[in-house]
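Novice: the following block contains a protein sequence and its predicted model.
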Amino acid sequence: MTSPLAAPVRLTQYARGGGCACKIPPGELETVLAGLAGPVSAAGDGEPLLLGGDDGDDAAVLRVGDGRAVVSTVDFFTPVVDDAYDWGRIAACNALSDVYAVGGEPVMAVNLLAWPRDALPWEVAREVLRGGRDMAALAGCPIAGGHSIDDAEPKYGLAVTGIADPDRLLRLDAGRPGVPLSLTKPLGLGVLNARHKATGEVFADAVDTMTTLNAEAGRLALERDIGCATDVTGFGLLGHLYKLARASGVTAVVDSSAVPYLDGARAAVRDGFVPGGSRRNLAWVSPHTDFGRIAEEERLLLADAQTSGGLLVAGELPGAPVVGELVGRGRHTLIVR
């Protein structure tokens, strides 16, 4: 009997969107969540919840005493690539990134799986789970069970628990004027994944980027006493930077010529492979951004919805290009030059 995997399965054809580009638009999400977050601790007060409030932090962090904090996050999405094993690795890497983005260390995870059981073979689901397991193992984070449902669209991700030092966190609201901005992975993942979904072209560099853990970047940031960072995922570089600058009460200046891109990203935009999430990101940040003479193509790339992107760190990191700086609050929250 022929194995169901003998014929290639194009997983991206089973979902409307793909990866972090399928997120609810940031403006709509903020409207839904307004006023629902609990109180978050400021420096020196007694609230146990340190991160996870209205600023839209990358993960929730709860002080539990004795110099310890628990980190909790969840992330899942529809297929971003056709290869089942790679999708599992990418989804797990993306979920783990939220822990690194707040200065934590992942210690345990559980699977989240939605599967169209009448449309896709279970052997494909097994490959997705195997990819997630292997990526989590690389991070030293065991996966212990999880939850699954029958769904029309395949979805996969992790709920991750981590630990952190409550006095050494990476926060959105800790940015200060005069600090450089470093980006640890190139942009262009959204447009390349859109091209992959439409044409079947495989971009090995994009897969390598999406399966590179942000563990080292998070560790280096803490070693250098950096206190402000975020990861760049579905809201794009400009969307996540806007949240950071707004939370910190500063203006962020982006040097567009210094931003790194994956090979093929510019061609993908020129050829029209722009996910809807990237366009929604640009529409969200545009009223708060001075773009000067920056062309539409460049704006779309800066707002491109990334999946398992890098860390954006308010400070200098070895090997990471400096793509801008934080300055005193001006008329715009973002300035792109």
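Specialist: Arrived safely, thanks for sending.
Novice: drop to CA atoms for contacts and neighbour counts, all remaining ones
Specialist: Noted.
Novice: between the two ends of stretch 79-87, what distance do you get?
Specialist: 6 Å (Cα to Cα, to the nearest Å).
Novice: same check on stretch 303-317?
Specialist: 23 Å.
Novice: mind checking how far that stretch is from the chain centre?
Specialist: 8 Å (Cα atoms, centre = their mean, to the nearest Å).
Novice: helices along the stretch 1-150 of the chain, start to end?
Specialist: 26-33, 84-101, 122-138 (DSSP state H, counting those that start in this stretch).
Novice: so which elements touch the second one?
Specialist: Read it as helix 84-101. strand 68-77, strand 105-115, helix 122-138, strand 155-164, helix 204-210, helix 215-223, strand 229-231 (3 or more Cα pairs under 8 Å, 6 or more residues apart in numbering; DSSP states H and E).
Novice: which one, of these, ends up nearest to D86?
Specialist: helix 122-138 (6.2 Å; Cα to Cα).
Novice: and that closest one, what does it pack against?
Specialist: By 3+ Cα pairs under 8 Å, 6+ apart, helix 122-138 packs against helix 84-101, strand 105-115.
Novice: for L192, which of the helices of the stretch 1-150 of the chain is the nearest?
Specialist: Among those, helix 84-101 sits nearest to L192 (Cα to Cα), with 14.5 Å.
Novice: re the thing from before, mind checking which of the helices and strands packed on helix 122-138 is nearest I294?
Specialist: Across those, closest to I294 is helix 84-101 (Cα to Cα), at 29.0 Å.
Novice: the stretch 201-337 of the chain: helices as residue ranges?
Specialist: 204-210, 215-223, 236-248, 265-270, 276-285, 296-302.
Novice: and the last one, how far from the chain's centre?
Specialist: Once both centres are worked out by Cα atoms, centre = their mean, helix 296-302 turns out to sit 18 Å from its chain's centre.
Novice: list the contacts of that helix.
Specialist: Identification of contacts with helix 296-302 by Cα atoms under 8 Å, 6 or more residues apart in numbering yields 187-188, 236-238, 256, 265-266, 269-270, 274, 278-279, 282, 291.
Novice: try this one side by side with the last:
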Amino acid sequence: MGSSSGALGSAYRLTQFAHGGGCACKIPPGELEEIVAGLIDTDRPDDLLIGLDDGDDAAVVRIEGDRAVVATADFFTPVVDDPYDWGRIAATNALSDVYAVGGTPVVAVNLLGWPRDTLPMEPAREVLRGGLDVARAAGCHVAGGHSVDDPEPKYGMAVTGLADPGRLLRLDAGRPGVPLSLTKPLGVGVLNTRHKATGEVFAQAVAAMTTLNAEASRAALERGHRCATDVTGFGLLGHLYKMARASGVTAVVDAAAVPYLDGARDAVREGYVSGGTRRNLAWVTPHADFGRVSEEDRLLLADAQTSGGLLVAGEVPGAPVVGELVPREATALIVR
């Protein structure tokens, strides 16, 4: 996997210390929306540019003229056994929320939960080292953080960034007639589920999860796009449904155009599908027209991703076009 943590990764299978893995351990989207439904401020101040309304990836607050602060937090249980790689993945995923709204990360603080009675502390050091290396590569400072003694290992970051309030990427800015681009292939969810069950290592999944979305975000902004999200725990279909709903449009997906990591289809066929992925599919099904699309394809499109790519309303160089936005039809999603 390109890890430099040596024997630490093999001595302790971190995924065996957690009931779920990565973004697949999120609270299901339907349940989460019920929880926060009464917490949305209907009288939102003008300087809160992106808040809780549509479930965007980060909060954005204007501080002066052409400057806005971006704030987000993201953490999860181990998605791979290697502690250094898990740290890199979790940090990449946390930084992604800033890129998903068009911002640049400036400073991050660590969030660490560790079962100190059942795991030694040295792997925790490797987790933090992985996060630090990714943040450095992103040009983002890491300044301390917070840790707790936790029955399950958890790691992530709270990240603060800056953005131009006139050049944001948001869920509610989609318009009919615009293509949809996906900047990373899908499939890390089913490969991670297989990894947890068998111990098999999938270097292609680790490579995808540790690729920063910085370049994709810059490319989207440079082309004048204003609608995007990152594809994480709710799967492509879940995040696309949120975009279509917020923008008042229907999203059409060309299932044959969606890219997948090597081994993803085999993993689905052999049953390595997380409960999070099945909950994602159940959540979007009442709002989708799947036509004759197979159950295998539906599961892959709903696969709970960890540190996935950006889903952009507009063309992005090097990213395949996987569908388009059209005027609102009977359902928010159409998969062909």
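Specialist: Thanks, I have the structure now. Since the model is a prediction, treat every value here as computed from it, not as a measurement.
Novice: show the buried residues in the contacts of helix 296-302 of structure 1.
Specialist: Burial by neighbour count, judged by 16 or more other Cα atoms under 10 Å, picks out 187-188, 236-238, 256, 265-266, 269, 274, 278-279, 282, 291 from the contacts of helix 296-302 of structure 1.
Novice: farthest pair in those residues?
Specialist: It's A265 and F291 that sit farthest apart of these, by Cα to Cα, at 20.1 Å.
Novice: spatially central residue in structure 1, please.
Specialist: The residue lying closest to the centre of structure 1 (Cα atoms, centre = their mean) is T233, at 2.7 Å.
Novice: now S41 of structure 1: how far from V32 of structure 1?
Specialist: Taken as Cα to Cα, the span from S41 of structure 1 to V32 of structure 1 is 23 Å.
Novice: for A159 of structure 1, same thing?
Specialist: Taking Cα to Cα, one finds A159 of structure 1 at 22 Å from V32 of structure 1.
Novice: more neighbours, these two?
Specialist: Counted by other Cα atoms under 10 Å, A159 of structure 1 and V32 do not tie: A159 has more neighbours, with 20 against 10.
Novice: circling back: pick the most buried one from the helices and strands packed on helix 84-101 of structure 1.
Specialist: With neighbours defined as mean count of other Cα atoms under 10 Å, these peak in mean count at strand 229-231, which reaches a mean of 31.
Novice: tell me the average deviation of that one from structure 2 after fitting.
Specialist: Following superposition, strand 229-231 of structure 1 is found to deviate from structure 2 by 0.2 Å on average (mean Cα distance after the TM-score superposition for structure 1).
Novice: mind checking how far that strand is from the chain centre?
Specialist: Centre to centre, stretch against its chain (Cα atoms, centre = their mean), the figure for strand 229-231 of structure 1 is 9 Å.
Novice: for N94 of structure 1, give me its contacts.
Specialist: D75, M210, T307, S308, G309.
Novice: ok, now with 6 Å
Specialist: S308 (Cα atoms under 6 Å, 6 or more residues apart in numbering).
Novice: over to P78 of structure 2?
Specialist: Counting by Cα under 6 Å, 6+ apart, P78 of structure 2 makes contact with T15, G21, G22.
Novice: just give me the match in structure 1 for the first one.
Specialist: The alignment partner of T15 of structure 2 in structure 1, by TM-score structural alignment, is T12.
Novice: its match and L129 of structure 1, how far apart?
Specialist: Taken as Cα to Cα, the span from T12 of structure 1 to L129 of structure 1 is 17 Å.
Novice: re the thing from before, could I get the helices of the stretch 201-337 of structure 1 as a markdown table with distance to L181 of structure 1?
Specialist: Listed next are the helices of the stretch 201-337 of structure 1 as a markdown table, based on distance: least, Cα to Cα, whole Å:
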| stretch | distance to L181 of structure 1 |
| --- | --- |
| helix 204-210 | 20 |
| helix 215-223 | 12 |
| helix 236-248 | 10 |
| helix 265-270 | 22 |
| helix 276-285 | 18 |
| helix 296-302 | 14 |
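Novice: so which of these gets nearest G103 of structure 1?
Specialist: helix 215-223 (5.7 Å).
Novice: just want the angle from that closest one to strand 105-115.
Specialist: Relative orientation of helix 215-223 of structure 1 and strand 105-115, computed by axes from the mean of the first three to the mean of the last three Cα atoms, to 10 degrees: 140 degrees.
Novice: ok, which of the helices of the stretch 1-150 of structure 1 comes nearest G324 of structure 1?
Specialist: It is, among the helices of the stretch 1-150 of structure 1 and with distance given as Cα to Cα, helix 84-101, at 18.7 Å.
Novice: mean deviation, the closest one versus structure 2?
Specialist: Counting by mean Cα distance after the TM-score superposition for structure 1, helix 84-101 of structure 1 comes out at 0.1 Å.
Novice: no further questions, thank you.
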